[in-house]
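S.K.: Coordinates for the following, if possible.
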Amino acid sequence: VRAVPAGQLATVARWAEERRAPLHVHLSEQTAENDACLETHGCTPTRLLADHGVLGPRTTGVHNTHLTDEDIALLGGSTTGTCMCPTTERDLADGIGPAVALQRAGSPLSLGSDSHAVIDLLEEARAMELNERLRTRTRGHWTAAALLRAASADGHAALGWDDAGILEAGALADFTTIALDSVRTAGPVPRLGAETAVFAATAADVRHTVVGGRHV
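M.R.: Below you'll find the model as predicted:
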């Protein structure tokens, strides 16, 4: 919204649609972004994107931190994705985005780092749940399995790779393995592996990374 003139938003959206390409846009990360958009265009960044045909299932709003109820309805109703980046939002003191409300409205959630300071998708997954606990004083907004999907398969889908993020014949073999015997992860029974990975492991516990079937 800050980088592309309003008159060119529809052009970008058409370009992505014609090529069946994903479209990502930083959206309402900070209140100053919203204030500038309201002053210039008389509407929120989400409404501006909606009016120019940018929203839709191939589009992902990155951050989606400071949204109105109408914004949430527009994003969810168009099945526009949301990529939450909790560690950079925390680092920059941006705030906590309405992830639960967005998901309930119909916006698919994924996770990203958006940061050179912390590149750890396990921390992002953990932070999304813990942020909601702080906000609501209630636990259990997402299961560990749902958080892992947001950090893996759902992130792949947001990038337009429908054949990745799953382990089955014919799909891209992209995966990592996580040690369950480190000083952070040892102890829980194997059936709690997902919970251990999300709530105890860090990037330091990644043992193997395989991309396209090739160990890297």
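S.K.: Only C-alpha atoms from now on, for both contacts and neighbour counts.
M.R.: Noted.
S.K.: now the helices for the chain?
M.R.: With DSSP state H as the criterion, the chain has helices at 6-18, 31-41, 45-51, 69-77, 86-91, 99-105, 121-136, 144-151, 153-158, 193-199.
S.K.: what sits against residue 78?
M.R.: By C-alpha atoms under 8 Å, 6 or more residues apart in numbering, the contact list for residue 78 reads 55-57, 106-107.
S.K.: With adjacent residues omitted, what lies nearest to the residue sitting furthest away from the middle of the chain?
M.R.: Distance from the C-alpha centroid of the chain, by C-alpha atoms, centre = their mean, peaks at residue 187 (29.9 Å). Using C-alpha to C-alpha, 6 or more residues apart in numbering and skipping the chain neighbours, the partner closest in space to residue 187 is residue 181 (7.5 Å).
S.K.: try residue 106
M.R.: Nearest residue to residue 106 in three dimensions, chain neighbours excluded: residue 76, at 4.0 Å (C-alpha to C-alpha, 6+ apart).
S.K.: before we move on, back to that, farthest-separated two in the contacts of residue 78?
M.R.: Maximum pairwise distance among those (C-alpha to C-alpha): 12.8 Å, between 55 and 106.
S.K.: out of the two, which sits in the busier spot?
M.R.: Remark: of residue 55 and residue 106, residue 55 carries more neighbours, 25 against 19, as counted by other C-alpha atoms under 10 Å.
S.K.: Buried ones in stretch 21-28, by neighbour count?
M.R.: Residues 22-28 are the ones in stretch 21-28 that count as buried (16 or more other C-alpha atoms under 10 Å).
S.K.: to compare against the first, here's another:
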Amino acid sequence: MRAVPRDQMPVVAAWAEEHAAPLHVHLSEQVAENDACEAAYGATPTEVLARAGALGPRTTAVHATHLSTFDVILLGGSRTRACFCPTTERDLGDGIGPSRRLLGAGAPLTLGSDSHAVIDLFEEMRAVELDERLATRERGHWSAEELLRAATYDGHESLGFDEVGRIEVGARADLVTLDTASVRTAGTGADTGTAVFAASGADVVRVLRDGVDITPDPADLGAELDRVIRRLLP
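M.R.: The predicted model follows:
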């Protein structure tokens, strides 16, 4: 990830448009970021991007935590995507972003992991709804189906892969199978609610890539990851 000077943002945005490439930017993750931007440019980070022509369906605003009402209007009106990373945002104490307001304004939600606090997209999915509950003291902001779409089709599309993330004729057969009778998922209905609100990465029992079974042995996978981390962080 590189910082792009403000005067070069239009160049980057134009290149992304010309090459039909996705454009991702970390946006308003922390209050201090907004304050510094306001002091330097007299505008929020979202407003700076809008003036540079960097918002739009090809752009994904990662974090989008501390937004003004006008920021939400700009992101939604341009159909800019918002990529929430809830486990990172709570680990760093960044705050809770306006996920539902962004979607209501027209900004599709996607999900990601921006640190090594947790690497589990199942946890990211349910965290969006659970964080909204904490912020509002109300339940029922996001359905399991909406969150599953954010983690699959909408997430893939934001990366430029619109042929994956859904099960239908013509889509790539990149699939996972979940154990619906583990200690986490047993008795939860074996439905989308199970996937979003009960399962974890440990419940993935089969992985297909282009229809080919590439399921790793969990013991081998963990051991290899441990070796790599130890090599990088002696």
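S.K.: what's the TM-score here?
M.R.: Remark: TM-score between the superposed chains equals 0.96 [TM-score structural alignment, normalised by the length of structure 1]; 214 aligned residues with a C-alpha RMSD of 1.3 Å.
S.K.: Give me the distance between the two termini of stretch 175-183 of structure 2.
M.R.: 22 Å (C-alpha to C-alpha, to the nearest Å).
S.K.: er, stretch 62-71 of structure 2 actually
M.R.: Length of stretch 62-71 of structure 2, first residue to last, C-alpha to C-alpha: 14 Å.
S.K.: repeat for stretch 29-48 of structure 1
M.R.: Note: stretch 29-48 of structure 1 ends 15 Å apart using C-alpha to C-alpha.
S.K.: Could you give me the buried positions within it?
M.R.: 29-30, 33-35, 37, 44-48.
S.K.: Check stretch 140-157 of structure 2 too.
M.R.: So, applying 16+ other C-alpha under 10 Å, buried residues of stretch 140-157 of structure 2: 142, 144, 147-157.
S.K.: now, among those residues, which is nearest to residue 192 of structure 2?
M.R.: residue 144 (5.9 Å).
S.K.: so how far is residue 197 of structure 2 from that closest one?
M.R.: On the measure of C-alpha to C-alpha, residue 144 of structure 2 and residue 197 of structure 2 end up 8 Å apart.
S.K.: again with residue 172 of structure 2
M.R.: According to C-alpha to C-alpha, residue 172 of structure 2 and residue 197 of structure 2 sit 26 Å apart.
S.K.: residues touching the residue nearest the centre of structure 1, list them.
M.R.: The residue lying closest to the centre of structure 1 (C-alpha atoms, centre = their mean) is residue 83, at 2.2 Å. Residues in contact with residue 83 of structure 1 (C-alpha under 8 Å, 6+ apart) are 60-64, 109-112, 155.
S.K.: can those residues go into JSON lines with extra columns for distance to residue 132 of structure 1?
M.R.: Below are the contacts of residue 83 of structure 1 laid out as JSON lines (distance: C-alpha to C-alpha, whole Å):
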{"residue": "60", "distance to residue 132 of structure 1": "21"}
{"residue": "61", "distance to residue 132 of structure 1": "19"}
{"residue": "62", "distance to residue 132 of structure 1": "18"}
{"residue": "63", "distance to residue 132 of structure 1": "15"}
{"residue": "64", "distance to residue 132 of structure 1": "15"}
{"residue": "109", "distance to residue 132 of structure 1": "14"}
{"residue": "110", "distance to residue 132 of structure 1": "15"}
{"residue": "111", "distance to residue 132 of structure 1": "15"}
{"residue": "112", "distance to residue 132 of structure 1": "17"}
{"residue": "155", "distance to residue 132 of structure 1": "20"}
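S.K.: Now, those residues that are in strands?
M.R.: 60-63, 109-111 (DSSP state E).
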